[in-house]
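In: this one's sequence-less:
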């Protein structure tokens, strides 16, 4: 069953009093989700906005927002995600250039004059109240708005290296991704036991995938506004899930807080995606809590994961394959190619190409990614950074991931990040920021430079190193290189960088 028809089935047939989404320790039942979904469909139909309409949603981690997404998908329209976590002027600019017929947003978002002006200037505005009701916010549908029949979602990428871009996810991509992940509902069952914990932003693929795949399977959801340690731990204690998902930064937070193991004793596995997870971090979590950390690898363009660890793989291979991104999922083929496009030998590093029905180009096309990778004889894929991440410093190539690992060798460094700073003479130079390990005396930039000299070539050593309280992050908890460069520039302007 496709995602659209499955959501339509749930919205029409799920018992009104069945629990659907827990938010701030209170439940939204299927009846409440149905009411919001039907209210939106009625408003859009009355405005003449039918199948294929691109519906902008300033998407917050709230039940009524999830109900809107379900309604849009169930009625054959297209969800266009708009990020509420960006400053109002950037959100307004995104809305203004989006060419949308309609935008749905919360009262708090529409209270900003620049955002409201952008919404009503481009199309119809609908105010989504906390109780799930909808009210007109001004404007009218634009008659020349583009439609997107056959497109489920226009999803923002994470924007770690530059401005986020919007990627179209076709119906068949999303359906294939759900099927390959093993999330299909049990035959003949509308709902099932168990819960899914959703802690990452719905506006990015990781959070929205977690929520929609959980609903698709018929499970209840626990939806958090964001990852907050105590709220997440209480949710685990209340619902006793055997599995949960955490990004690497959240894994570190749990470990650093020394959460008592008995509070997380139900967990058997923790899936970890969005960005690279150091094997030593995964091992530390396993030793502390007995939950195996299963890494996943994917991209917005593929509507989710295309490679992953499973529990059986972890039990058999982790000791010898730690650091791998796992094996390709069923229906996914991978190969590595050299610069001239020829297929590389097993074990050689090159550009990763993927062939899958989750691809926007169809199941027969090889899609070249931006990632450098290698494949081994046992079918595991190893990611070696991004091909477009290489920093060319005066003709020398610097791999940021290699510099990051060198910085993280220092015992007082909790996490490091590296970015390319434009330089008039050399083209670009590597710069870095490090977050100190809790309980340790923060290292100096000079100490870090000396440590790097032990393992890096002179041209690989960062030109500037900042020691910060916390690394800047995107809403999906990836380190934001854009903001990192802003911090470096500010420090240089103040004469404070190393």
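Out: Okay, I see it. Being a predicted model, the structure only gives us computed values, none of them experimental.
In: every contact and neighbour count from this point should use C-alpha atoms.
Out: OK.
In: quick one: buried residues of stretch 460-476?
Out: When neighbours are counted by 16 or more other CA atoms under 10 Å, the buried residues of stretch 460-476 are found to be 460-467, 471-476.
In: ah, wrong one, I meant stretch 171-181
Out: For stretch 171-181, burial by neighbour count (16+ other CA under 10 Å) applies to 171-180.
In: OK, contacts around the spatially most central residue of the chain?
Out: Nearest residue to the geometric centre of the chain (CA atoms, centre = their mean): residue 206, 3.7 Å. Listed by CA atoms under 8 Å, 6 or more residues apart in numbering, the contact partners of residue 206 are 200, 273-274, 304, 476.
In: from residue 9, how far out is residue 67?
Out: 14 Å (CA to CA, to the nearest Å).
In: tell me which of these two has more neighbours.
Out: For residue 67 versus residue 9, the count of surrounding residues by other CA atoms under 10 Å is larger for residue 67: 22 against 14.
In: quick one, what contacts the more buried one?
Out: For residue 67, the contacting residues are 33-34, 36-37, by CA under 8 Å, 6+ apart.
In: distance between the ends of stretch 390-400?
Out: For stretch 390-400, the first-to-last residue distance is 7 Å (CA to CA).
In: of the buried residues of stretch 460-476, which belong to strands?
Out: Secondary structure assignment (DSSP state E) places 464-467 from the buried residues of stretch 460-476 within strands.
In: take the one below as the second:
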């Protein structure tokens, strides 16, 4: 009788229970345990708060919201770059049971109006401007189409000062009485996923979802009250506000904001000045930091760990992050907004191959499986299929969209990620692509990640993205979009093909090459492959 094949299913066991707190109650625990330790530092403005001071500032904003008539379940929008006020609004809304709605700072009027209306936002907190966007003007443009929007408060503006001054009109003990009315299963956050087709969907997340996920991500990389976490990633995304902010405060660590938006120089200066022990980023951020003129002059010796997520990390980049940035315990995380976000994470002592060849193994209290996308049947280990995840981290649903929720979360409460993956014998998972990114050339399935990983080793290539574009005969062909190391000496298609010859199967070798200065990116740092496909669908 043959041995049964082990299936691509695993679950994270732990003797440590999940947290049953609300976010406000958990913050109170940190304040009581670490009253004089720093909780938040804003490098640009020089402002800093101990946990006691941070708690008082959160309470002031919470009382200000109550003074404005915000009640449990009301939606409060936050449309701002990274700043201390963003963090205060995050914890203040959680304190009173309001639902904070994260709005992408890059949104223009049409997108802003959609989110304000779809979420039913009654109060909006906004920056005054971001890059070329005048936020006050954009809000004025859409206000007429958003009947539920009562008021907008602007950060670094007299409206913010008036808003916080309003806190004095509400008795402080209102917060304690409200705390007794909140459940950890209440919705506390709506995050809009980047819609590649149609409008974005609002993933609705509870205290239990995001507090536990931040806690377990931080626990997995050994956070204590000694840690100082540098966050150049955007707060509007789970990476910043869950893995960053909640990951820090649930362990008594310090949140360090290096700049309002990503700046490689400001990031390295913040690590050096604040003696940060942890640094977050997507691979393109780490690449920008490593390639910064004078990189070697920064003292990064305080770093020990950090998180890289958002897209696969090239081996050479990981070697430099570990060796030159002192991040020996750097961790790779995999997740999605709808799962709060992290399901899989590498461990502090994993080797280089596991940190670059996989996205880690399942976190405690979570299940993952790999299924046949057509049948839903769990596949044997080593076979590629759709990655599904289940557990405390799966969202409550898409806000006011039950049909869309049912398409993503099945009757067994499994979240279908849309990612193609395979599970190794040791339980570690490799992402081989998005189901929709897979290239099908003449009947052959091609996973862009494999080709990208190979091309990263080309001496003339700094960064590369591979996409499928239409081809009359084969259905699709392979296009390599590259950012050259030296813009004056980019690789030619002939050089690229010669580099691949004998190393990759012939059908995987790019037949088209496009040289770019930069890739189109989402605000959270992911490359917009769909835009590359659309832009270069026709040969130039």
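Out: Looks like it arrived, so ask away. Please read all numbers here as calculations on a predicted model, not as lab measurements.
In: now what about the TM-score between them?
Out: Scored against TM-score structural alignment, normalised by the length of the first structure, the superposed chains reach a TM-score of 0.82; 473 aligned residues with a CA RMSD of 3.7 Å.
In: sorry, back to before: return the member of the buried residues of stretch 460-476 of the first structure nearest to residue 112 of the first structure.
Out: For those, the closest approach to residue 112 of the first structure (CA to CA) belongs to residue 475, at 20.7 Å.
In: contacts only, for the closest one.
Out: Contacts for residue 475 of the first structure (CA under 8 Å, 6+ apart) come out as 85, 158, 200-201.
In: need the buried ones from those selected in PyMOL.
Out: In PyMOL, this line selects whichever of those come out buried by 16+ other CA under 10 Å:
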select buried, resi 158+200+201
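In: tabulate the contacts of residue 475 of the first structure (CSV), appending distance to residue 255 of the first structure and secondary structure.
Out: Written out in CSV, the entries for the contacts of residue 475 of the first structure read as follows (distance: CA to CA, whole Å; DSSP: H, G, I helix; E, B strand; the rest coil):
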residue, distance to residue 255 of the first structure, secondary structure
85, 27, coil
158, 25, coil
200, 18, coil
201, 22, coil
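In: so stretch 341-360 of the first structure matches what in the second structure?
Out: Equivalent residues of stretch 341-360 of the first structure are located at 376-395 in the second structure, counting by TM-score structural alignment.
In: please, where are all the helices along the stretch 201-350 of the first structure?
Out: Taking DSSP state H, counting those that start in this stretch as the test, the helices found in the stretch 201-350 of the first structure are 205-217, 229-239, 248-256, 279-289, 311-321.
In: what residue of the first structure matches up with residue 495 of the second structure?
Out: With TM-score structural alignment as the criterion, residue 495 of the second structure lines up with residue 447 in the first structure.
In: what does residue 283 of the second structure give?
Out: Alignment note (TM-score structural alignment): residue 283 of the second structure maps to residue 248 of the first structure.
In: residues contacting its match?
Out: By CA under 8 Å, 6+ apart, the contact list for residue 248 of the first structure reads 272-273, 275-277, 281.
In: and if you look at residue 320 of the second structure?
Out: Contact criterion CA under 8 Å, 6+ apart gives residue 290 as the residues in contact with residue 320 of the second structure.
In: now do the alignment partner in the first structure of it against residue 293 of the first structure, distance only.
Out: In the superposition onto the first structure, residue 320 of the second structure corresponds to residue 284 when matched by TM-score structural alignment. Note on residue 284 of the first structure: its distance to residue 293 of the first structure, by CA to CA, is 10 Å.
In: returning to that earlier point: among the contacts of residue 248 of the first structure, which one sits closest to residue 55 of the first structure?
Out: For residue 55 of the first structure, the closest of those turns out to be residue 273, at 27.8 Å, with distances computed as CA to CA.
In: from residue 376 of the second structure, how far out is the counterpart of that closest one in the second structure?
Out: For residue 273 of the first structure, the equivalent position in the second structure is taken to be residue 309, counting by TM-score structural alignment. Here residue 309 of the second structure is placed at a distance of 27 Å from residue 376 of the second structure (CA to CA).
In: neighbour-wise, which of the two wins?
Out: Between residue 309 of the second structure and residue 376, counted using other CA under 10 Å, the more crowded position is residue 309 (21 against 13).
In: distance of the aligned partner of residue 513 of the second structure in the first structure relative to residue 93 of the first structure?
Out: In the first structure, the position corresponding to residue 513 of the second structure is occupied by residue 465, as judged by TM-score structural alignment. Using CA to CA, we find residue 465 of the first structure at a distance of 33 Å from residue 93 of the first structure.
In: ditto for residue 428 of the first structure
Out: Spatial separation of residue 428 of the first structure from residue 93 of the first structure under the definition CA to CA is 29 Å.
In: higher neighbour count, those two?
Out: Neighbours were counted for residue 428 of the first structure and for residue 93 using other CA under 10 Å; residue 428 has more, 19 against 14.
In: pretty sure the more buried one sits against residue 422.
Out: Yes: using CA atoms under 8 Å, residue 428 of the first structure makes contact with residue 422 at a distance of 4.3 Å.
In: of the buried residues of stretch 460-476 of the first structure, just say which sits nearest to residue 60 of the first structure.
Out: residue 475 (11.3 Å).
In: so where is stretch 100-107 of the second structure in the first structure?
Out: Mapped onto the first structure using TM-score structural alignment, stretch 100-107 of the second structure covers residues 79-86.
In: and the matching stretch, end to end?
Out: In terms of CA to CA, the two terminal residues of stretch 79-86 of the first structure are separated by 19 Å.
In: next, the buried residues of it.
Out: Counting neighbours by 16+ other CA under 10 Å, stretch 79-86 of the first structure gives 79-84 as buried.
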